[in-house]
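Visitor: With the sequence up front, the predicted model follows.
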Amino acid sequence: MRDDKDDFINLGEIIAVLLEYKWLILAVTFLAVFIGAVTAFVSTPIYRADALVQVEDKKSAKGGLAALRDVEAVLGDSTSVAAELEILRSRMILGRVVDRLNLSIRANPDYFPVFGRALARRYNGDEPAAPFLGLGTYAWGGERIDVQSLEVPSYLQGLPLTLIAGDNNTFTLYDDQDMRLLDGTVGEAAASADGKTTLFIAELVARPGTRFNLARVGQTQAIGALRENLEVRERARQSNVIEAAYSGPDRAQVEAVLNEVLNAYVRQNVEYRSAEAEATLGFLEAQLPELKGQLDTAEAAYNEYRQNRGSVDLTIETQSVLGSIVKVDNDIVVLQQKRDELRQRFTAEHPQVKALDSQLSRLRAVRGTLDKDVNRLPDTQQTALRLRRDVEVATALYTNLLNSAQQLRVARAGTVGDVRVIDAAATAPLPVAPRKALILLLSGVLGVLGALGLVWAIRSLRVVVEDPQTIERELSLPVYATVPASKDEAQLSRAIARGKADKSQLLAIANPDDDAMESLRSLRTTLHFALLGAEKGSVLITGPAPGVGKSFISKNLAAVLAQAGKRVMLVDGDLRKGHINKAFGVPRGMGVSDYIMGVAGLEQIVKPTGVDNFALVTTGQIPPNPSELLMHPRFAELLAELEKQCDVLIIDAPPVLAVSDAAIIGRQVGATLLVARAGRHPIRELEQAIKRFDQAGVEVKGFVFNGFDLTRQRHRFGYEGYHYQYKYKA
């Protein structure tokens, strides 16, 4: 059947895991917040200046000047806001700003990496700050430099240059290869030996030896940097109001740059409008002398004809034809002028040019018809008509052109542009970035998420046994006792390591009511059943690997059995690293190895522990061949003699997967118990330990599960999470 518990999200288990790794989570979160705080501290503040510009409709801008509406087609259509946005970002405008403010020259003090700039920003003194930790080449606050001009050859353009301040307002400039370029004095122009590099510094405030970073970049690069920090957009749809903003680290500079951008934009707009009227006026003024000459010639010819022929009056028919011819000729001339103006801007295939060509063709056809009517008149009337026509046409053209030129002069003088600045640039008092509170909040959140991810990774990679039910389910062996982790035992172990050992160092004596001791009392009861049917009354306690607490189980189980009235002997069978003697404050010498080698007798190796009914046999001198000694017949004889003198004999052996000693001892005892520690072993490791005993012909009776975390179990739901306590209190 399918276990429904596998699909159940155990909230208690999640809480228990979080509490188990709470210090890791707190450490990672604190580290993330600390990094966020450092980032917020060292990040350069960014200030933002903004301004408003109105793009006016050209028709409304001309107001009631009705006379100027006649030249509206010449001055162009109303301004497009989208086009103005592109003009604001164009190289034409930004290039003027770069040149006027020297933005292609970059000059900054050389700050110490990471936190030097942050310390310098927080310095408020009038004089340059003293060097920190003797690092005098770096700037620490209060340094200033004003570079008015810097010219370098093309191969140095864009490369970093280094300027070092000297005594008495002197300085030295080096290239990117630390080769000296020039020496100079503040307020005086300086040049290199070949004259290709020139530098003029108006102000330099710094300690001698302070380094500054200089660079001369190309205009295109400077315009790109300016455009990157410039924002322009229409404030609201069809509002004709443009919002411009500029961001940068220097609060005063961002305002100055944005104001200069607006000034250059307004100047360009006015210049463009004036240039349109100027170009058209120039064209008309070039035509006026020619038309005046034609008018004078026509009047002279007409007057001469009348003097020679006497007064010639035109008939009514001739006057009608004359009026038509004059009107058509005037229209042709006006259209031809418009076509010439359009051809200055468009090709002959443009729709407007082609439309004028079509109108001119129709007028020329009408003019041809009128010429046929003139040919039917008498010769005298034809000549008088032709001369009179030339005078009237030239007079009309000259008068109209003169009026248009005068109107354009008025338009040129009154040009104010289509745009105006509503709000000049203003910088907010506080920086817009970095947002320190948000950085700290995000770093905390990311720290928690990172810590949870780390915990998940650890849990996913650590496939270990966490509860005794896994051992019973996977290995089909009983777990005789589950021993909780004890804080008191950890303190006692540290005391033993410092060499302060007496009988009170044993947890069963120092704190008999500890939860771990209650579990060992349970093991004392179940141990009786483990020895049923065994030929010997001895118990081997070992583990698969070091550090599982087998010695802790051995000595405290022996003490618990002794407290119950049993005669107990504990043998330290770890002839390699045995240390149980330290817990009782007795020397290692005269023990198991000495008995096997015949150096000591049984009475000499059995040592009291200070606990009634509890004796100890130490390892003796550490031999070079412990496995061979344990296989000696005298070891089996030793165990047999000790069993006769006690009710329970407990042997603490080294880890079975590390050495073969435990398997050798296991053949000489009545029962073998494996100690497993919670969260320490993969299940395969425990299987391997049992297999090692099986290969040696030793049957493992069961397990003692050590180091069980009760704090974690309190948050679990279900049977596995319960651990009962029942204590008497005075």
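Guide: Now that the structure is in, tell me what you want to look at.

Visitor: Only C-alpha atoms from now on, for both contacts and neighbour counts.
Guide: Fine.

Visitor: what's the spacing between V55 and S78?
Guide: Here the criterion is C-alpha to C-alpha, to the nearest Å. By it, V55 lies 10 Å from S78.

Visitor: For these two, indicate the residue with more neighbours.
Guide: V55 (20 against 15; other C-alpha atoms under 10 Å).

Visitor: In contact with the more buried one, which residues are there?
Guide: When contacts are counted by C-alpha atoms under 8 Å, 6 or more residues apart in numbering, V55 touches T79, V81, N240, V241, I242, D418, V419, R420.

Visitor: Then E255?
Guide: Contacts of E255 by C-alpha under 8 Å, 6+ apart are A49, D50, Y246, A425, A426, T427.

Visitor: Same check on A425?
Guide: A425 neighbours (C-alpha under 8 Å, 6+ apart): A49, D50, A51, L52, E255, A256, L258, N259.

Visitor: Kindly report the same for L291.
Guide: Contacts of L291 by C-alpha under 8 Å, 6+ apart are A394, L397, Y398.

Visitor: Kindly recompute the last result at 7 Å.
Guide: By C-alpha atoms under 7 Å, 6 or more residues apart in numbering, the residues touching L291 are A394, Y398.

Visitor: Give me the distance between it and L402.
Guide: 10 Å.

Visitor: what about the helices in the stretch 401-550 of the chain?
Guide: Ranges of helices in the stretch 401-550 of the chain, per DSSP state H, counting those that start in this stretch, are 436-461, 468-475, 487-497, 507-510, 515-530, 550-563.

Visitor: Tell me which residues of the third one come out buried.
Guide: Which is helix 487-497. Buried residues in helix 487-497, counted by 16 or more other C-alpha atoms under 10 Å: E489, L492, S493, I496.

Visitor: What of the fourth one?
Guide: Residues L507, A508, I509 are the ones in helix 507-510 that count as buried (16+ other C-alpha under 10 Å).

Visitor: Turn those into CSV, columns for distance to G116.
Guide: Output for the buried residues of helix 507-510, formatted as CSV (distance: C-alpha to C-alpha, whole Å):
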residue, distance to G116
L507, 56
A508, 60
I509, 60
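
Visitor: hmm, which of the contacts of E255 are the buried ones?
Guide: Using 16+ other C-alpha under 10 Å as the burial test, the contacts of E255 include A49, D50, Y246, A425, A426, T427 as buried.

Visitor: next, the one to line up against it:
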Amino acid sequence: MASPYQTPPRPPVERPDSPILVEEPVYVRDSRAGDIDLREIIDLAIRGKWIVLGTLVALLIPTTLFTMWQPNVYTATATILVEDNNDAQAVLPGTSSSNPLIEAEPNLQNEILVLEEDIGLAEIAAREVMQYERDPETQRPLTILRNAAQSGPVTLRSVGMLLQGRYIRSQTAGQDTDAIRVTATSTNPGEAALLANVYAEAFVNVAQASSRGGVSAVREFLEEQVADKDERLRSADAAVESYMNRTGAIALQEETTDLVTNLGALDGQIDAVDVEIETKQAEIAAIREQITEAESRQRDRVVTTSPDQLAAARTELAQVEAQIAQFELRNPDFEGPLPEDIAILQRRRQQLNNQIREAGRAAVDSDAIRPAEIAAEQLEALRAQLQAAEIRLQSLRAQRRSLAQNINQREGELAAVPGQSITLAQLQRERTAAEQTYASLEAKLQEARVAEQSELGYARIIRPAFVPPEPAGPNRPRNIILAIFLGLTFGIVFAVARVRLDHRLFRPDDIQNLGYALVGTIPDTDALIKKDFGGKDFITVDGKEVDAHLITLLNPMATASETYRALRTSVQFSRPDAMIESILVTSPNPGEGKSVTASNLAVVIAQSGRRVLLVDADLRRPTVHRKFGLSREPGLVQRLFDDRPITLADFEQPADDLYVLPAGSLAPNPSELLGSKRMRDLMDEFKQLFDVVIFDAPPVLAATDAVLLSTQMDATMVVVRSGRTRDYELESAKEALNNVGAKVIGTVLNGFHISKAYGYRYKYAYRYGRDYAYGYGQKKS
């Protein structure tokens, strides 16, 4: 039968009588198959581009909307310098204000604890804040008062809790500095500056009041004593003047005057000693109270180091404060002594505050010296101070006894004075004693006032807060960039995970990484068919409808045709030890391109000058006859039931040296026919007439026909489709063929598209990324 596709005459091709000895290639699994490099990540990410895009959109849109919806937040910071926290200097003879509990270097963490936990400090600041309705800078309403009103009545406690819980944050200004930054946050820039300054000033005032506490107590004591002695002096003057007016006495004798003066001086000295004794007794009582408190604090330090107990203490403190607040709300104008239950609650609140504060100090001091060691040193210092004070008290009492003896002796001398002079002498003695005592106490009072005014506290503001010109947040560009970064990162992770879990084969490397030989890679021809044939499935040639996928027949100069020629070369030299005369082409599943591959391979082998027979052995779903525009019958089935010798005239010839045997009519038992003795005899007849016989067999996993035929073939190829065939399907097909001893020469990757290998584009672009083969389709120079 004449061929409708005539090719120019070719010189005869010498057919080798003996095999060419070529070293058989060895396929080794890539040792880096388990690794993922940058190229593969790019490849997997672009293959999963919709996952990446979806994840990016899922994160970017809500993040952008939330960021844009958030109001601007402003922060203002006031800086406080914390210096040594020592008590005031002693202003009375023999007294000392040194306290070993606070004599050490300032502990900034303790001060920060006070700033963040002391509700009394917060209420002091809240009292100042509540004097404003709008911030002085922008005249905008204060948000803290509006937020406090939303949760109930606006009280010092509610505003103070908001200050500490939401608006104010404190931290150290640096590792090697003794400064604290008080930062206020608000949606109103003026309010942020106001709150930071008010809170910092409240802390400084509390610190100053704490530092002046000891000196103020001394001043108040001296004021009481001065007032008492002044009243005593006035009474003594009045008594002397009244007596002299009443009796007409003028003055005492010189000797008596000296005696009265001495007695008055002694009385003044003993009064001063009495005052000092009272002061020393008060000091001893205070030291004993400090010792008791320190011992309790040492016990609490051990107890409150437990996080659970500390949390329980804070919970109880909140409940106690809530009960006290309810009493204050119900009795806003209450005066007089507190009810017993409220007084107990107040004492319990003080105990809980001390316990929580000591727990914070213990946590802060744990990095430097163990809390137990610090407490022991403090107690030892307090006991030494108590011992010194008691010794001083004993000395004062001895001094008073000595003064009293002198006074008794001089009083004996005074008794010898005449009666009228004795009375006047006693009155003047009392006046002289009162004058000396008053003058001494008045001098000490002035010293105490000077000491109190000179005590400026251990904290001062070195930089007030200013109205911030720009918002501190939200950082919208950063949030959006972060959302994009996270979206891309998670998207790539999801895409890589999905692709890594995807068992489909996409690239030639995927097959080689499984350890299988790759004999050919056929590119996807849909784009070429669309370009050359308008996307038609069949092309009319000389009155026959030919499948557009027969590229080697319709467009021999295309790149796809060149890949089939490369497949022909791989097949020819796949078994150097044997002449390949029969080839079985199969696939794991239907629809993977085995028939197209077999047909194009038959065409390129025929174009090399060898006589080729293409047999459609897929008796269940035959397609070869449609690809060449031929009739299905007569075919292989008819030939199996016909014992006549075969000739070339019994076959269709669509091209030079290419002959086709369709499947024929439907057969009820394809496997029995293909495995019969008649089929083996027919194979021998085919080999006598043709150089190469190619069988298009059914899929391996769909039927056993391919496995039966493979035992009679010189070579078997398994065709897989890129993006469709899974690795375990290929493995199952290879295992089925190997179990019967089939001579599997390798795998053909069909339908490969360069877009499936972005990270490896440079590797495949030249062979599979062009429309025409080398030397064709180029412009002439």
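Guide: Yep, it's here. All of these numbers come straight from a predicted model, not from anything done at the bench.

Visitor: Work out the TM-score between the chains.
Guide: Counting by TM-score structural alignment, normalised by the length of the first structure, the TM-score of this superposition works out to 0.61. Behind it: 598 aligned residues with a C-alpha RMSD of 6.1 Å.

Visitor: how close does A428 of the first structure get to I683 of the first structure?
Guide: 65 Å.

Visitor: Just confirm A615 of the first structure is within a strand.
Guide: Yes: A615 of the first structure forms part of a strand when assessed by DSSP: H, G, I helix; E, B strand; the rest coil.

Visitor: List the contacts of it.
Guide: V568, M569, L570, V606, K607, P608, T609.

Visitor: Buried subset of those as a ChimeraX selection?
Guide: Those of these that count as buried under 16+ other C-alpha under 10 Å are selected in ChimeraX with:
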select :568,569,570,606,607,609
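
Visitor: Name the member of the contacts of A615 of the first structure with the shortest distance to V410 of the first structure.
Guide: Checking these against V410 of the first structure with C-alpha to C-alpha, the nearest one is L570 at 120.4 Å.

Visitor: Aligned counterpart of that closest one in the second structure, please.
Guide: Counting by TM-score structural alignment, L570 of the first structure lines up with L614 in the second structure.

Visitor: right, and its match touches I694 too?
Guide: Yes: taking contacts as C-alpha atoms under 7 Å, L614 of the second structure lies within contact range of I694: 4.9 Å.

Visitor: which residues do these two both contact?
Guide: A602.

Visitor: the helices in the stretch 101-250 of the second structure, which residues?
Guide: Going by DSSP H, counting those that start in this stretch, the stretch 101-250 of the second structure shows helices at 108-117, 119-129, 143-150, 156-162, 189-211, 213-247.

Visitor: ok but V720 of the second structure is inside a strand, no?
Guide: Yes: using three-state DSSP, the assignment for V720 of the second structure is a strand.

Visitor: Give me the secondary structure label for the residue nearest to it when sequence neighbours are not counted.
Guide: Nearest non-adjacent residue to V720 of the second structure, counting by C-alpha to C-alpha, 6 or more residues apart in numbering: L749, 5.2 Å away. The three-state label given to L749 of the second structure by three-state DSSP is strand.

Visitor: so what corresponds to L749 of the second structure in the first structure?
Guide: In the first structure, the residue paired with L749 of the second structure according to TM-score structural alignment is N706.

Visitor: same question, Y768 of the second structure
Guide: Y768 of the second structure maps onto nothing in the first structure, by TM-score structural alignment.

Visitor: Y768 of the second structure contacts P523, doesn't it?
Guide: Yes: assessed by C-alpha under 7 Å, Y768 of the second structure is found in contact with P523 at 6.0 Å.

Visitor: Look at V254 of the first structure and say how many residues are nearby.
Guide: 25.

Visitor: From what I see, it and S247 are in contact.
Guide: Yes: using C-alpha under 7 Å, V254 of the first structure makes contact with S247 at a distance of 6.1 Å.

Visitor: show me where the stretch 551-700 of the first structure has helices.
Guide: 580-584, 592-596, 602-605, 626-630, 633-644, 661-666, 683-695.

Visitor: So for L161 of the first structure, which of those sits nearest?
Guide: So among the helices of the stretch 551-700 of the first structure, helix 683-695 is nearest, using C-alpha to C-alpha, at 64.6 Å.

Visitor: Which helix or strand contains Q428 of the second structure?
Guide: helix 419-454 (DSSP states H and E).

Visitor: Please apply the same query to L163 of the first structure.
Guide: Going by DSSP H and E, L163 of the first structure is part of strand 161-165.

Visitor: Output the contacting helices and strands for the longest helix along the second structure.
Guide: Longest helix in the second structure by number of residues, with DSSP state H as the criterion: helix 254-304. Helix 254-304 of the second structure is packed against helix 340-365, helix 371-414, helix 419-454, with contacts defined by 3 or more C-alpha pairs under 7 Å, 6 or more residues apart in numbering; DSSP states H and E.

Visitor: These: which one's closest to K594 of the second structure?
Guide: Closest to K594 of the second structure of these is helix 340-365 (C-alpha to C-alpha; 76.1 Å).

Visitor: hmm, back to that, which of A428 and I683 of the first structure has more neighbours?
Guide: Taking other C-alpha under 10 Å, A428 of the first structure and I683 do not tie; I683 has more neighbours (16 against 12).

Visitor: pretty sure that one contacts V464?
Guide: Yes: assessed by C-alpha under 7 Å, I683 of the first structure is found in contact with V464 at 6.4 Å.

Visitor: Could you save the contacts of A615 of the first structure as TSV and add columns showing distance to E231 of the first structure?
Guide: Listed next are the contacts of A615 of the first structure as TSV, based on distance: C-alpha to C-alpha, whole Å:
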residue	distance to E231 of the first structure
V568	88
M569	87
L570	84
V606	91
K607	89
P608	89
T609	85
